[in-house]
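>>> Sequence below, structure please.
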Amino acid sequence: MFTEAPDARVRPDIDDVLQLITPLGDRVESPALDPWIADVTPEHLGSLYRDMVVVRRIDSEATALARQGELGLWPPLLGQEAAQVASARALRADDFVFTSYRENAVAYCRGVGLADLVRSWRGTAPSGWNPYDVGMATPSIIIGAHTLHAVGYAMGCDLDAVDSVAVAYFGDGATSEGDVSEAMVFAASFHLPVIFFCQNNQWAISEPVGLQSVRHLADRAPGFGIPSLRIDGNDVLAVLAATRIALNRARSGGGATFIEAVTYRLGPHTTADDPTRYRDAAELESWQAKDPLVRLRHLLEREGIFTPVFEEETTQKADAVAAELRAGCVNDPEPEPLRLFDHVFSTDHRGIQAQRATYSDYLDSFDVAESGTVSDGEARS
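The predicted structure follows:
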């Protein structure tokens, strides 16, 4: 006899998530999370707040650069700072991160250079940085594909008998991709040290999460044999605690964990998007009241950390980072055209050599045309 599944479409609220800091900045108790953040001092919270201010400033500066034509595109992370900063700060240097395209706060925390954050969006490089220098792969534009890469890396950690952990960041929309399901099947079957970190920001471009899932996203993972946590993604302490729980499970041989960090994308999907066409203003206003920076500031004020000096130092740090980002972007030299063929393969071969030679001849034809040796029509042919 079949049991009907309850008709409980997911709601865009955060009433039933694990939480340690309320939107008003009140510290609340959670038996599940409290033991994992017992060592966090007010000063530690202050450093997390500073990181969040800095990455919000990076985001606003990069958005401005895109609006000014300096970048071809930018995917804003406004509103998701706590989910990214707290989880990234919980990691060790020997852990390895795989992300989609919005995790620029994670990249900052992993030590990615500021100019490297925008290089591919400016079109001056096919990717921004050397993954092995910072323990983080370059962004994956194909939605959900990198979860398989994370699982593969985790299998390597398991085979090497090291306690490093792979972390895959993705959005709510990616959970509808087959790659994510395949990754979770593989991770569960082989009991691998990987964290599936889902930032449920409520919108997969213009599609609300309730349209693609009738249950909370965290409910899906146990069906694969993976335990899950559903947390307030705008609560920096809850995110830190949940990530530590998942890391501990992975390092101790407990396998994978799925974290659903319930947050909200306050800005557009990218700078090419207009969210006013599909999103209600009242919804945006309700989530602005849950701003991760504002609630942490309220808590820091109660703890006596948020002083005028602290605020000024934080602002100066953010402004300096933004200035460095802008300078690195606008002063990034145009690459030589033939660099297009560098690093396509690990070793050079005749096929790529032939393509390089053909393209070189094509570029030379413009020099010939400008010199007047042949006509424009002959050069173009």
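
>>> going forward, measure contacts and count neighbours with C-alpha atoms only.
OK.

>>> Could you pull out the strands in the chain for me?
Ranges of strands in the chain, per DSSP state E, are 96-98, 166-171, 194-200, 203-204, 207-208, 228-232, 257-262.

>>> Another sequence for comparison is provided below:
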Amino acid sequence: MSPQITPIADSTQDLERTERLLAPDGTRLAHPDLDPFVADVDASQLRALLRDMVILRRIDAEGVALQRQGQLGLWAPCQGQEATQIGTARALAPQDYVFPSYRETGVIYARGAQPGDFVRMWRGEEGAGHDPAALRVAPLQIIIGAQTLHAVGYALGIRHDGADEVAVTYFGDGATSQGDVNEAMIFAASYQAPVVFVCQNNHWAISEPVAVQSQYPIAGRAPGFGIPSLRVDGNDVLACMAAMRWALAHARSGKGPAYIEAVTYRMGPHTTADDPTRYRDEAELEEWRRRDPIARLDAHLRSIGELDEAHLAEIQSAADVVAKDMRAACLGMVTRAPLAVFDGVYAEPHAGLDRQRDEYAAYLASFESEA
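From the prediction side, this is the model:
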């Protein structure tokens, strides 16, 4: 029998509070509701979570560097959000299906993404960034909040088929103001779809602070749709894992959707096209640096004598290898010819498409004549 937890829908707890298992200084905190969901997590597994987060941060830094060097058109950093992404993703079952936004680099990493998968889409190459069937992760979604509708539709199919799966969708605090997210929650609640909504509240929807668009903690919205929710410390990887295990158990048992608000912080820009110094106070950034998710787990493992220099050296080496392979995959990609965009659109010859091909060819040729 699964452990029980009191969701916000059934509680009068202070919504301003975030549930946690690790304090910012790494101290392990007792939590009668969350503890049962991570009772099996030992020191070895905690080191694995630390390894994941360090590798993710290295991937993220490499993505930013590649974009600055002109190898990628754009990159959406996730520095500071490693605990939310790794903690929740490592709780998933292999058969579960994920519907991400564009910032879930850590989720696709945890689902088995290969080095080239991290950059292919941002480089503008053919196909999705990764193989959705292999990872059981839908293509990264650029349209804000649209993936929540896709997740609920998939979850309705799960319910129809009686499959042992859960659909999981990730989105940011800004997306909660979109109609798509609210409509998805209506359908999920109405039809008791097995879907988990994960809101990564990183405090900034581009330049809009969460306090402006949400006068009440975001986790408090879900109960209005009849969906139980939890508000957890998104910089606490253990709490994020526990929350996701609760949510998955709830959805998988036929009780319908569940909602997690993970309170974290975007340390970098919204994308590499953004300058956060124009709207964000440096003092706020410094405050969140003291809550760093990697430093928190590092401190905890050191305090219990389960992390030494040999462990750290292995982790750093692994991160460097992933970054090296990612860069090599990016630089080794061969961009197909521009006119190939018309290939495979129709199975049979099509006069309209031939005309468009000719027009595009003339357009490209115009640049050659100007050179």
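
>>> quick revisit: the strands of the first structure into a markdown table, with extra columns for mean neighbour count?
Below are the strands of the first structure laid out as a markdown table (neighbours: other CA atoms under 10 Å):
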| stretch | mean neighbour count |
| --- | --- |
| strand 96-98 | 26 |
| strand 166-171 | 27 |
| strand 194-200 | 28 |
| strand 203-204 | 20 |
| strand 207-208 | 16 |
| strand 228-232 | 24 |
| strand 257-262 | 28 |
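
>>> Reformat the ones you listed as a markdown table; add distance to L296 of the first structure.
Shown next, in a markdown table, are those (distance: least, CA to CA, whole Å):
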| stretch | distance to L296 of the first structure |
| --- | --- |
| strand 96-98 | 26 |
| strand 166-171 | 23 |
| strand 194-200 | 19 |
| strand 203-204 | 24 |
| strand 207-208 | 27 |
| strand 228-232 | 13 |
| strand 257-262 | 17 |
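
>>> So which residue is dead centre in the first structure?
Geometric centre of the first structure, nearest residue: E103, 1.8 Å, by CA atoms, centre = their mean.

>>> And it, how far from M136 of the first structure?
11 Å (CA to CA, to the nearest Å).

>>> pretty sure F197 of the second structure is touching D173, no?
No - in this structure F197 of the second structure lies outside contact range of D173 using CA atoms under 8 Å: 11.8 Å.

>>> what's the spacing between stretch 181-190 of the first structure and its chain's center?
Stretch 181-190 of the first structure has its C-alpha centroid displaced from the chain centroid by 21 Å (CA atoms, centre = their mean, to the nearest Å).

>>> So for that stretch, what gets flagged as buried?
Of the residues in stretch 181-190 of the first structure, 181-188 count as buried by neighbour count, 16 or more other CA atoms under 10 Å.

>>> first vs last residue of stretch 294-312 of the second structure, how far apart are they?
End-to-end distance for stretch 294-312 of the second structure: 12 Å, by CA to CA.

>>> what range in the first structure matches it?
Structural correspondence for stretch 294-312 of the second structure: residues 293-311 of the first structure, per TM-score structural alignment.

>>> for stretch 200-209 of the second structure, same thing?
Going by TM-score structural alignment, stretch 200-209 of the second structure sits over residues 199-208 in the first structure.
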